[in-house]
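K.L.:
structure for the following, please:
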Amino acid sequence: MRNQQDYLNKASLYDLLAGYYKYSNPSMHIHYYQKHIKYMNLALQAQQREMNLSSQPAYVRVLHAVPDAPSVDIYINANRVLRDVAFKDISDYLTLPAGKYHIDIYPAGTGVNTLISKKVKIEPGKVYTLAAVGTSKKLQLLPYIDDPSVPNGETKIKFIHLSPDAPAVDIGVKGGDTVFPDISFKQATEYLNLTPMTVNLEARIAGTKNTVLDIPGVSLKANQPYTIVAVGFAEGEPGLETLLLKG
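P.N.:
Take a look at the predicted model:
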């Protein structure tokens, strides 16, 4: 969809053309002047849409995906919003006005040494999962965009690779076709629209048939988006597993 500036550029062009033909060709003058008015109106409508969008809140949830990190407390702009978030925990969505935020993550019950301190920009109308990823020696906070919209009667799913020591993987139907190919650590796929179903999936080392993790009985219900997240260590404890998140 074009933005306000695109329409203003068009309107300016047609205004120049209308002026050029004002005395030499009245019918062309009227033709281009009407186009000028049309695009000025479209620019005003685009401005209104942009103003409406900028006032929409954003929705943010937090996922603890660092397998060897302790439970944490999460602060936004120095206010504690979540406490005692353990590995594999996913919060409910928090409603936030669009803007820039400072997020600090501390070991639960402490407020001295941050595990992560990061500034994030939250866009209006967007839905985010903020994932703490990596290992206790190298933590990051990464944003992933969620999309709650689903065509009526359908379902959809995406995959995020958050196992810090696992190789790139293909996600496929067990013993069958690949659904999401070659996903590396920290990467997320696009959503895939599907008919509601229950399916057995598996993670395979990318480009091979070597299964590293079975993902059995994935139940995908109508009118619901899902995200499969790989967490844990491929080598070590806690071991590799998947989370099925709504959204």
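K.L.:
going by C-alpha atoms from here, please, whenever you check contacts or count neighbours.
P.N.:
OK.
K.L.:
isn't there a strand covering Gly111?
P.N.:
No: secondary structure of Gly111 (DSSP: H, G, I helix; E, B strand; the rest coil): coil, not part of a strand.
K.L.:
also this sequence, please, to line up against the first:
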Amino acid sequence: MGYLIGRTLLGRRWCCASLAILAFALMSAAMPTNVIAQEGAASDEAGVLMVHGAADAGEVDLYVDGSLEVSGMSYPSVSDTLALPDGDHEFAVVPTGAAVEEAIASTTLPLAAGETYHVALLGLVADLQVNVYPVDLGPIAPGQSRIRLINGSPDAGPLDLLLSGGDPLFPSVAFPSETDHAEIGAGTIDIELLATDSETVVLANAETELVTGTVYNLYAVGQLADDSLRLIQVASSGETAASGASEAAIVGGTCAGSGEADVVAQLNGPLSASGDSLGTADLPPVASSFTAVGLAFDEIIAAEHAVRVTRDAAESSATAVCGEIGGVLTETGSLFIALREANQRDLAGMAILAPSALEPDATDVTLLLTAEPPGGGSTVAADTAEATPEPTATEPAADEAEAGTLEGDDSVPEIVVIDNRDRDSDTEAP
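P.N.:
Below is the predicted model:
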């Protein structure tokens, strides 16, 4: 595998999302070996990860803009993620130890800050390609993962990707093209790659776990002819879309007709706090929000208005709570509004309206909402995924690390984790 020499993520904001290479034997001894890598999400710099998918190229180094950045990458492997500034960059791949002038493949690529890219060395030495594949780390729906196939094998022909049988998710993917990203339910699946023309299984991995909020790029690399065909799976942490998000507004009229009423002012939807839990344990959470509305307090109370909050606004199970604006002012000039679900007496929350102390023609609106509706229901705050403990790094035998293969019980594949974070700090440029 490769070692980063130059601008790594260590010491940057990317440092918390390390690269780990997991190489393990497939369930069937006749099937090739998988290599799994994990990389961090994009930051205000472009993130670039190199994939070594050229079976006959031997060990290679990567130069970026004439500077040695990755050294000693063997097939099949991936590098750590490089953090590079916005703009055009020249990538050159050379045999390990060779000068940049002896590049066996090179290309110039435009990179955008905040984006993540895979730079893949594919094909054979006689006709090597350095291709770039942008990675979509955008919001992923709760309970979903994202997957894509890149056919990097020059002799396997078009490939079909099947997940746990059924029809192909990605049919007839030719070399060296990539599919669009597709969102599928997270969980344990069987991955099969079939030759489109013969429907022969050429690669397979049983009981692959897809983690929610994770983006998977699958690279079929190497050749069928010399049994070097491998599957490289690069798993990246994507952005989890908010679940249970709420929409809130001041609307004209009463709660009886608030569903069709005109929105007078949008309000920030309540969200639960995400800090430390203090005091008495196991109390029901309360979601809150604050909005400075560009309407005078007197203008709001001069006509019929209501505060409406829609829980889980994007879901089919969306429910609304509402409170009509009116009542008795407190000594400080605030107005407290009870929020309830339709035809329910139980209190679901509260809206507090008060003239703004800073702007005479503005009103401060605070929303307080129980995160669990009376009698049960959807939560208001965004779900927070539990952090998965990082596996303990284990140093593999030298021949296992280079070949990417492991010996072990076929029924329970042995797993070896190679964590480059421990190596980068001790690695010196050749």
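K.L.:
TM-score for these two?
P.N.:
Overlay of the two chains. TM-score (TM-score structural alignment, normalised by the length of the first structure): 0.73; 192 aligned residues with a C-alpha RMSD of 1.8 Å.
K.L.:
pick out the residue nearest the middle of the first structure.
P.N.:
The residue at the geometric middle of the first structure, judged as the C-alpha nearest the mean C-alpha position with C-alpha atoms, centre = their mean, is Ile145 (0.6 Å).
K.L.:
element containing the alignment partner in the second structure of it?
P.N.:
For Ile145 of the first structure, the equivalent position in the second structure is taken to be Pro134, counting by TM-score structural alignment. In this structure, Pro134 of the second structure is located in strand 129-135 according to DSSP states H and E.
K.L.:
ok, back up a step: contact partners for the spatially closest residue to the residue nearest to the centre of the first structure that is not a sequence neighbour?
P.N.:
The shortest distance from Ile145 of the first structure to any residue other than its chain neighbours is 4.7 Å, reached at Tyr128 (C-alpha to C-alpha, 6 or more residues apart in numbering). Shown in contact with Tyr128 of the first structure (C-alpha atoms under 8 Å, 6 or more residues apart in numbering): Ala58, Tyr59, Val60, Arg61, Pro143, Tyr144, Ile145, Asp146.
K.L.:
mind jotting down where the helices sit in the second structure?
P.N.:
When assigned using DSSP state H, the helices of the second structure occupy the ranges 297-301, 398-403, 421-424.
K.L.:
what's the longest helix anywhere in the first structure packed up against?
P.N.:
Counting by DSSP H, the longest helix found in the first structure is helix 26-54. For helix 26-54 of the first structure, the contact count by 3 or more C-alpha pairs under 8 Å, 6 or more residues apart in numbering; DSSP states H and E identifies helix 4-20 as packing neighbours.
K.L.:
show me what Val234 of the second structure aligns to in the first structure.
P.N.:
Looking across to the first structure (by TM-score structural alignment), Val234 of the second structure lines up with Leu245.
K.L.:
ok, the nearest residue to its match once chain neighbours are set aside - contacts?
P.N.:
Spatial nearest neighbour of Leu245 of the first structure, chain neighbours left out: Thr227 (5.0 Å); criterion: C-alpha to C-alpha, 6+ apart. With contact set as C-alpha under 8 Å, 6+ apart, Thr227 of the first structure has these partners: Ile157, Lys158, Phe159, Ile160, Leu243, Leu244, Leu245, Lys246, Gly247.
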